[in-house]
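**Student:** Here's my sequence, what's the structure:
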Amino acid sequence: MKNLDVKSLIERYNNGTLSDEERAMLESWYISEVRSIKDYQGLEENLVKLDQNFMHIIGGEEKKGSKLWPRVAVAASFFAVLGLSLYFYSSKSPDKVEITNVELADINPAGNKAYLTLGNGKRIALTDASNGTIAEQTNVQITKTADGQLVYTIAENKSGFSSTLEYNTIETPNGGRYEIVLPDGTHVWMNAASSLKYPASFASLKERRVELLGEAYFQVAKDRLHPFIVKTTHQEVKVLGTHFNINSYADEPETKTTLLEGSVNVTNLNGRNSKILTPGQQSIVKGGDIKIGDADIDQAMSWKKGDFVFVGEDLKAVMRQVARWYDVEIEYQGTISSSGVVSTISRTKKLSQLLKALEKNQGIHFKVEGRRVLVMP
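**Tutor:** Predicted coordinates:
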């Protein structure tokens, strides 16, 4: 901040030519200046001195006949900043300052973030791992590609298979998503706050069984001799080769399976009853029941296509999605009765843009404090 040309930045702010990066620099400078002031009295004295200097400069410029108003505008902007600082410090004690009207750093949407835990317990942060081979196990080579995928392939020049069956787990945190190609060629897209446990190799197994927590979209490689089974907390989905989406978050009241292609058999592990889905249908598992109905494919697949699509959802259900995608904490203040949220918003938007869209459509108010979002009536 020492070499920052504040005057130039304020001048360009006034004429509307300031870039987003320069605006962030100016705001960061402002925040640092406010926090560096020890007490209100010192700020007031500095403001008086600056005012005196400002009047002296105006007088000098007037005598020289130079352009006065651009300089006045720049100085006025500067004093507006200092005046705002003065207001904050006059209303708060020095040790409890609250800067409320400053637009702080925005929060980005989810990106390619995941962790891979190998069968031997080794944990790899895939975000930081270099592209190329990151591990070998059970005659399988694990590779991270340049476009952010994790791919399993049979290692070359290897004969036979290990007698030890190892299981790997890939986890996406809040604010993360990832793609993985399993050892059998099955392609899996993982939503935020999800995990998938699977064998490092399916070669010696009669069935291809994986375990999911959270949400994922599967394109299962066809293999009629080896069924593919996805187990979640409350259900099992058995397929031979098909495309489907499973939403099974622990904080959601239902487990939803949406079928796009082929057929799947859904078994409720609580009631031990099963149903067959055909393309375009969705099953909802809740308690001991399975309900089958027509799926809203656009809504079910919106997360994979890069959108939020809300069709009459409860606000708290919407905010659970927001919390996972942006890695934020949600807190409710007052009585929140908003229901039936209807909106389509790109998942590439920053958090502030999403919240503004929800405020406009729903008549609610949000306030962001760090990574906490306050929801207010």
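**Student:** Every contact and neighbour count from this point should use C-alpha atoms.
**Tutor:** OK.
**Student:** I336 - nearest residue in space that isn't next to it in sequence?
**Tutor:** Distance criterion CA to CA, 6 or more residues apart in numbering; nearest residue to I336, sequence neighbours excluded, is P377 at 5.7 Å.
**Student:** Can you mark which positions in the helix ranked longest in the chain are buried?
**Tutor:** If you go by DSSP state H, the chain has its longest helix at helix 40-64. Using 16 or more other CA atoms under 10 Å as the test for burial, helix 40-64 gives Y40, L43, E44, L47, F54, I58.
**Student:** cool, stretch 113-132 as well?
**Tutor:** Result for stretch 113-132 [16+ other CA under 10 Å]: buried residues K113, A114, Y115, L116, T117, L118, G119, I124, L126, T127, N131.
**Student:** And that stretch, end to end?
**Tutor:** 17 Å (CA to CA, to the nearest Å).
**Student:** again, but for stretch 291-310
**Tutor:** End-to-end for stretch 291-310, by CA to CA: 21 Å.
**Student:** How is F78 assigned, secondary-structure-wise?
**Tutor:** helix (DSSP: H, G, I helix; E, B strand; the rest coil).
**Student:** Spit out the contact partners of it.
**Tutor:** Contacts here follow CA atoms under 8 Å, 6 or more residues apart in numbering; on that basis F78 touches I10.
**Student:** all helices of the chain, in order?
**Tutor:** Counting by DSSP H, the helices of the chain are 6-14, 20-36, 40-64, 69-91, 297-300, 302-305, 315-326, 351-362.
**Student:** closest to T186 out of those?
**Tutor:** helix 302-305 (16.3 Å; CA to CA).
**Student:** before we move on, back to that, pull the most distant pair out of the buried residues of stretch 113-132.
**Tutor:** Spatial extent of these (CA to CA) is set by the pair G119 and N131 at 21.0 Å.
**Student:** What number of residues are in the vicinity of S91?
**Tutor:** 12 (other CA atoms under 10 Å).
**Student:** can I assume N245 is in contact with V220?
**Tutor:** No - using CA atoms under 8 Å, N245 is not in contact with V220; the gap is 11.0 Å.
**Student:** Turn the helices of the chain into CSV, columns for distance to T100.
**Tutor:** Listed next are the helices of the chain as CSV, based on distance: least, CA to CA, whole Å:
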stretch, distance to T100
helix 6-14, 21
helix 20-36, 11
helix 40-64, 17
helix 69-91, 9
helix 297-300, 36
helix 302-305, 33
helix 315-326, 21
helix 351-362, 15
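**Student:** Following up with a second sequence; could you model it the same way so I can compare the two?
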Amino acid sequence: MIDQDKFVELLSRYQRGDCTEQEKAVLESWLTFGHFDGPVYDDQVLDEKITRISDRLPLRKETSTRKIKLSRVIYIAASFAAIFIAVWVYNTRKNRGEMLLPTTTEIVAQIEPGKDQAFILLSDGRRVAVEDAESGLLALESGVKVTKSPSGEITYEVGISEKANPNTYNTIETPRGGQFRVNLPDGTKVWLNAASSLKFSTALSTVKERRIALNGEAYFEVTKDPDRPFIVKSGNQEVEVLGTKFNVSAYSEETNMKTTLVEGAVKVTSGSIKKQLKPDQQAIVSKSITIKPVVTEVELAWKNGDFNLESDDFRTVMRKISRWYDVEIEYDHSAPVDLELGGKIARSKSLASILRIMEATGDVRFKIEGRRIIVTK
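**Tutor:** Reported below is the predicted structural model:
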């Protein structure tokens, strides 16, 4: 196991900017999965966290400067025991000649995180790639203008003198590795996560029931209208609101559908079961409907640019990574099933960076083959 002198040297080299990628991943992994919660985004944040940890470490009141420094080293060593182990594992594997993830960086360097991209399927059958389209008017059909803002947002507008056709439907689709934001005809704002689709009437601002269909995950900020309920249909679940903020996760590969309420009130219906949600509650729909309290910031991490690892099991996290980076996940017989993770990781990181952080825990290994990730112990 690494001794105190080597550990202090590791910290010193990080502060000088001389750490290797593997050593930085060890530090970053501990900060992500260790005692301190919060996101790890870049070197500046990592540096601030190390400074915070050092500043919080207690010092014994010794008269000797040498004793004070030694005491500090001992406390640092005790607090960072997890890093000792991780670095020791790294050095041991390196000495044995085992393949470590950083040696495959060049293979996965081209696998970058997802980005803003979507397709619009118009009622006449045309499919518009929003990412490639210029800003301005994208389509005009049945009295509805579809425009793209300079920031890339899509907005549906019904002309004052126009009357939209309630039987005209559009679908917004995000591919794997994509996300997008759209303003619906009634003014409702929607954030679509990767591999999701939203189907709606272009007359959403005038129909009696604002009914839409969702596959995948989306966050909604619904325009209030007490006379016209807003209904999200996903599989065997319906979420009905009048005006509120909420998130629906309804991917077909997940065993449950989840609706998380941020503010207002929603009614979740599945079959003959109906439940009312209050803010900071989540409805989980499987064979029945279960209501539980949640931290909304955790559930909405994806919208805010993070993977939050606190509320999901390991394989759910890997499915999220699969959708966001558009990669295939495969598990061998030794792969962990109940690996517990914690903290947050920015979705803006490259795939190699994400996997390094997770692998540095010492509990999981990854082998990269093209766009396929093989998970092992």
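**Student:** Can you check which part of the second structure the longest helix of the first structure sits on?
**Tutor:** Against the second structure, there is no aligned range for helix 40-64 of the first structure (TM-score structural alignment).
**Student:** For that helix, what is the distance to the chain centroid?
**Tutor:** Distance of helix 40-64 of the first structure from its chain centroid, counting by CA atoms, centre = their mean, to the nearest Å, is 46 Å.
**Student:** now it against helix 20-36, angle please.
**Tutor:** For helix 40-64 of the first structure against helix 20-36, the angle by axes from the mean of the first three to the mean of the last three CA atoms, to 10 degrees is 130 degrees.
**Student:** For helix 40-64 of the first structure, name the packing helices and strands.
**Tutor:** Other elements packing on helix 40-64 of the first structure under the criterion 3 or more CA pairs under 8 Å, 6 or more residues apart in numbering; DSSP states H and E are helix 69-91.
**Student:** buried sites along the helix it packs on?
**Tutor:** Of the residues in helix 69-91 of the first structure, those buried (16+ other CA under 10 Å) are R71, V74, A75, S77, F78, F79, L82, S85, L86, F88, Y89, S90.
**Student:** aligned partner of the fifth one in the second structure?
**Tutor:** Spelled out, it's F78 of the first structure. Alignment note (TM-score structural alignment): F78 of the first structure has no counterpart in the second structure.
**Student:** Where in the second structure does stretch 314-333 of the first structure fall?
**Tutor:** Under TM-score structural alignment, the match for stretch 314-333 of the first structure is residues 313-332.
**Student:** same check, this time on stretch 119-136 of the first structure
**Tutor:** Mapping stretch 119-136 of the first structure onto the second structure (TM-score structural alignment) gives residues 123-140.
**Student:** end to end, how far does the matching stretch reach?
**Tutor:** 11 Å.
**Student:** Now do the contacts for L116 of the first structure.
**Tutor:** So L116 of the first structure contacts R123, I124, A125, L126, N168, T169, I170, E171 (CA under 8 Å, 6+ apart).
**Student:** and the residue found closest to the first one once you drop the neighbours it is linked to in the chain, what is it in contact with?
**Tutor:** If the residues on either side of it in the chain are set aside, R123 of the first structure comes closest to T117, at 4.3 Å by CA to CA, 6+ apart. Taking CA under 8 Å, 6+ apart as the definition of contact, the neighbours of T117 of the first structure are R123, I124, N168, T169, I170.
**Student:** Also T155 of the second structure?
**Tutor:** Taking CA under 8 Å, 6+ apart, we find T155 of the second structure in contact with V146, T147, K148, S149, V182, N183, L184, P185.
**Student:** Translate the fifth one into the numbering of the first structure.
**Tutor:** When you say that, I think you mean V182 of the second structure. V182 of the second structure maps onto I180 in the first structure, with residues paired by TM-score structural alignment.
**Student:** and that match, how many residues sit next to it?
**Tutor:** I180 of the first structure has 21 neighbours, counted by other CA under 10 Å.
**Student:** Pull the contacting residues for S346 of the first structure.
**Tutor:** G306, D307, F308.
**Student:** For the stretch 201-350 of the second structure, which segments count as strands?
**Tutor:** Taking DSSP state E, counting those that start in this stretch to define them, one finds strands in the stretch 201-350 of the second structure at 210-221, 230-234, 237-241, 245-250, 257-263, 266-270, 273-277, 281-285, 289-293, 306-308, 328-331, 344-346.
**Student:** The third one corresponds to what range in the first structure?
**Tutor:** Think strand 237-241 of the second structure. Aligned using TM-score structural alignment, strand 237-241 of the second structure spans residues 235-239 in the first structure.
**Student:** ok, now how distant is the residue nearest to I336 of the first structure from H365 of the first structure?
**Tutor:** Relative to H365 of the first structure, P377 of the first structure is positioned 6 Å away (CA to CA).
**Student:** do you know how far the residue in the first structure sticking out farthest from the centre is from H56 of the first structure?
**Tutor:** Within the first structure, the residue lying farthest from the chain centre (CA atoms, centre = their mean) is K63, at 57.1 Å. The gap separating K63 of the first structure from H56 of the first structure is 11 Å, by CA to CA.
**Student:** related to what we said a few turns ago, dump the buried residues of helix 69-91 of the first structure into JSON lines; add distance to Y30 of the first structure as well.
**Tutor:** Converted to JSON lines, the buried residues of helix 69-91 of the first structure look like this (distance: CA to CA, whole Å):
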{"residue": "R71", "distance to Y30 of the first structure": "19"}
{"residue": "V74", "distance to Y30 of the first structure": "15"}
{"residue": "A75", "distance to Y30 of the first structure": "15"}
{"residue": "S77", "distance to Y30 of the first structure": "12"}
{"residue": "F78", "distance to Y30 of the first structure": "10"}
{"residue": "F79", "distance to Y30 of the first structure": "12"}
{"residue": "L82", "distance to Y30 of the first structure": "9"}
{"residue": "S85", "distance to Y30 of the first structure": "9"}
{"residue": "L86", "distance to Y30 of the first structure": "13"}
{"residue": "F88", "distance to Y30 of the first structure": "13"}
{"residue": "Y89", "distance to Y30 of the first structure": "14"}
{"residue": "S90", "distance to Y30 of the first structure": "17"}
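**Student:** farthest-separated two in those residues?
**Tutor:** The widest separation within the buried residues of helix 69-91 of the first structure (CA to CA) is 28.0 Å, between R71 and S90.
**Student:** which residues are common contacts for P377 and H365 of the first structure?
**Tutor:** Counting by CA under 8 Å, 6+ apart, no residue touches both P377 of the first structure and H365.
**Student:** Spatially nearest residue to Q282 of the second structure (excluding sequence neighbours)?
**Tutor:** T260 (4.3 Å).
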